[in-house]
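Peer 1: Sequence unavailable; structure follows:
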């Protein structure tokens, strides 16, 4: 997974809808490329370019673990897509916390520095995803020199 937009300015207790509104309406904010969509979880508003799950329909992956595991209709199938994407996002944050200790322990940095750390970690994550094969080959080359 690659980060396409990072907004670390909010505290963890902020509601999804507040953060989303800020991201969309701020200058140089989150924009959806023409003809594309972002899958959002149920905490976000359904608006142009952003697709949220149907309400009152099975949504979380663990709801499919009980009983019949497969979607029973088109709405359940649709709801499974953002749920799977959410799972990928949570795993990606797990990888970032594993990779960079600064993300998994209490910090003494001021909030401005904390925001920069999160932003840089997302950039480094994207860089590693894009160039990991080249980095591995360079490591191998340097070891054999």
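Peer 2: Yes, it's here. Note that this is a predicted model, so its numbers are computed, not measured. Residues are numbered from 1 along each chain as shown.
Peer 1: only C-alpha atoms for contact and neighbour calcs from this point on.
Peer 2: Noted.
Peer 1: what's the distance between residue 101 and residue 94?
Peer 2: Noted for residue 101: a distance of 11 Å to residue 94, by CA to CA, to the nearest Å.
Peer 1: And those two? Which one has more around it.
Peer 2: Set side by side, residue 101 and residue 94 show more neighbours around residue 94, with 13 against 10, by other CA atoms under 10 Å.
Peer 1: Based on its surroundings, how many neighbours for the residue nearest to residue 81 when sequence neighbours are not counted?
Peer 2: By the measure of CA to CA, 6 or more residues apart in numbering, the closest residue to residue 81 outside its immediate chain neighbours is residue 39, 7.8 Å from it. If you count neighbours by other CA under 10 Å, residue 39 ends up with 19.
Peer 1: Structure two is appended below for comparative analysis:
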């Protein structure tokens, strides 16, 4: 973070975390509070360790950090995490997906991760997940520029991953048609407006996921390639954020409702820095790129940490997808193999087959 961005952030957050001096002692300043919180998010260091560099007791930090994270979310989320409210705003996101990733009518790429926590007292196995550690679940929708558009965090890790999305706020809004998605008469090729996801999510008329490997033919391989290419933005967004905010690599030793605030603050700060300090926060070398001669994906520098956030479990969902969902995926498959084909896809599928 540049000094300019820090000053801007302090100006926005400072009024919410400034405390009054008392007759007994001087209050910890807003700058000290923000600096200690950013250091905690960036390093994931234990509070007992952080107290020496911050000059603030561990007991005080336990209250200051969640409070400052909450203030960051309150001060920045309206400007820096904007879920579209109108069809026109969704179409703006889709235009960027089409221009940057050759995927039309796409409102974002979805994914979910497990955020490690220290087992809360008297919680039993409530937060114990399939990978045998304690966690809360973090769902996100990302636009074509690696920025978070919608974030949901807080469900316990024990919940089956298949039910995580079904019970999320985003899924409820999608089912109730309250997302104000564009109608087919204004979309490219009159196809459904969609979101791209992996096998952890259900196939619906607005959510596209890959064809299973056992059912692949050449056309479906091309569809899977085009979808995977669009989905790469969410994998990179999670990777960049976890690389910069190392607290996401460690079991967070706070109460779950405070962990929620920490994760949301990381998302807001990620967008803030992508928009204000992109070259230093996430330079091009940090992102995955494509070698157009060898058809290989070149991993970005965020992979070098060797520690990735655990993804939701990929699984077969109970029940068959609806006929509308199957038709939607078929229509996109035909489009990518017909009028929506791009030159690169045929070479890549040929390379994969050989």
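Peer 2: Ah, there it is. The shown structure was predicted, so the numbers you read here are calculated from the model rather than taken from an experiment.
Peer 1: just to revisit the earlier point, just checking, what residue in the second structure corresponds to the residue nearest to residue 81 of the first structure?
Peer 2: Under the alignment (TM-score structural alignment), residue 39 of the first structure pairs with residue 196 in the second structure.
Peer 1: and if you look at residue 117 of the first structure?
Peer 2: Residue-level alignment of residue 117 of the first structure against the second structure, with TM-score structural alignment as criterion, gives residue 262.
Peer 1: Roughly how far does the closest residue to its match other than its chain neighbours sit from residue 197 of the second structure?
Peer 2: Closest residue to residue 262 of the second structure apart from its sequence neighbours, by CA to CA, 6+ apart: residue 69 at 5.7 Å. The span separating residue 69 of the second structure from residue 197 of the second structure equals 29 Å under the rule CA to CA.
Peer 1: more neighbours, those two?
Peer 2: Between residue 69 of the second structure and residue 197, residue 69 has the larger neighbour count (other CA under 10 Å), namely 28 against 24.
Peer 1: Can you tell me the centre-most residue of the second structure?
Peer 2: When CA atoms, centre = their mean is applied to the second structure, the residue found nearest the centroid is residue 140 (4.0 Å).
Peer 1: how about the nearest residue to that one, chain neighbours excluded?
Peer 2: Setting aside the residues directly before and after it, residue 140 of the second structure is nearest to residue 151 in space (CA to CA, 6+ apart), at 4.5 Å.
Peer 1: Give me the three-state assignment for that neighbour.
Peer 2: Each residue gets one of three states, and residue 151 of the second structure gets strand by DSSP: H, G, I helix; E, B strand; the rest coil.
Peer 1: Is it correct that it is in contact with residue 138?
Peer 2: Yes: because the distance of 7.4 Å satisfies CA atoms under 8 Å, residue 151 of the second structure is recorded as touching residue 138.
Peer 1: In terms of neighbours, single out the busier of those two.
Peer 2: A side-by-side neighbour count of residue 151 of the second structure and residue 138, using other CA under 10 Å, places residue 138 first with 23 against 20.
Peer 1: Surely the more buried one is in a strand?
Peer 2: Yes: under three-state DSSP, residue 138 of the second structure sits within a strand.
Peer 1: In this structure it contacts residue 148, no?
Peer 2: No: in this structure, residue 138 of the second structure is not within contact of residue 148 by CA under 8 Å, at 12.0 Å.
Peer 1: quick one, helices of the first structure?
Peer 2: With DSSP state H applied, the first structure shows helices at 16-25, 61-65, 74-99, 111-143, listed in chain order.
Peer 1: Tabulate those (CSV), appending distance to residue 33 of the first structure.
Peer 2: Converted to CSV, those look like this (distance: least, CA to CA, whole Å):
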stretch, distance to residue 33 of the first structure
helix 16-25, 13
helix 61-65, 28
helix 74-99, 18
helix 111-143, 19
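Peer 1: For residue 45 of the first structure, which of the ones you listed is the nearest?
Peer 2: Judged by CA to CA, the one of those that comes nearest to residue 45 of the first structure is helix 16-25, at 6.7 Å.
Peer 1: and the residue nearest to residue 262 of the second structure, what pairs with it in the first structure?
Peer 2: Checking TM-score structural alignment: residue 69 of the second structure goes with nothing.
Peer 1: show me what contacts residue 69 of the second structure?
Peer 2: By CA atoms under 8 Å, 6 or more residues apart in numbering, residue 69 of the second structure lies in contact with 37, 261, 262, 264, 265.
Peer 1: Right, I'll leave it there.
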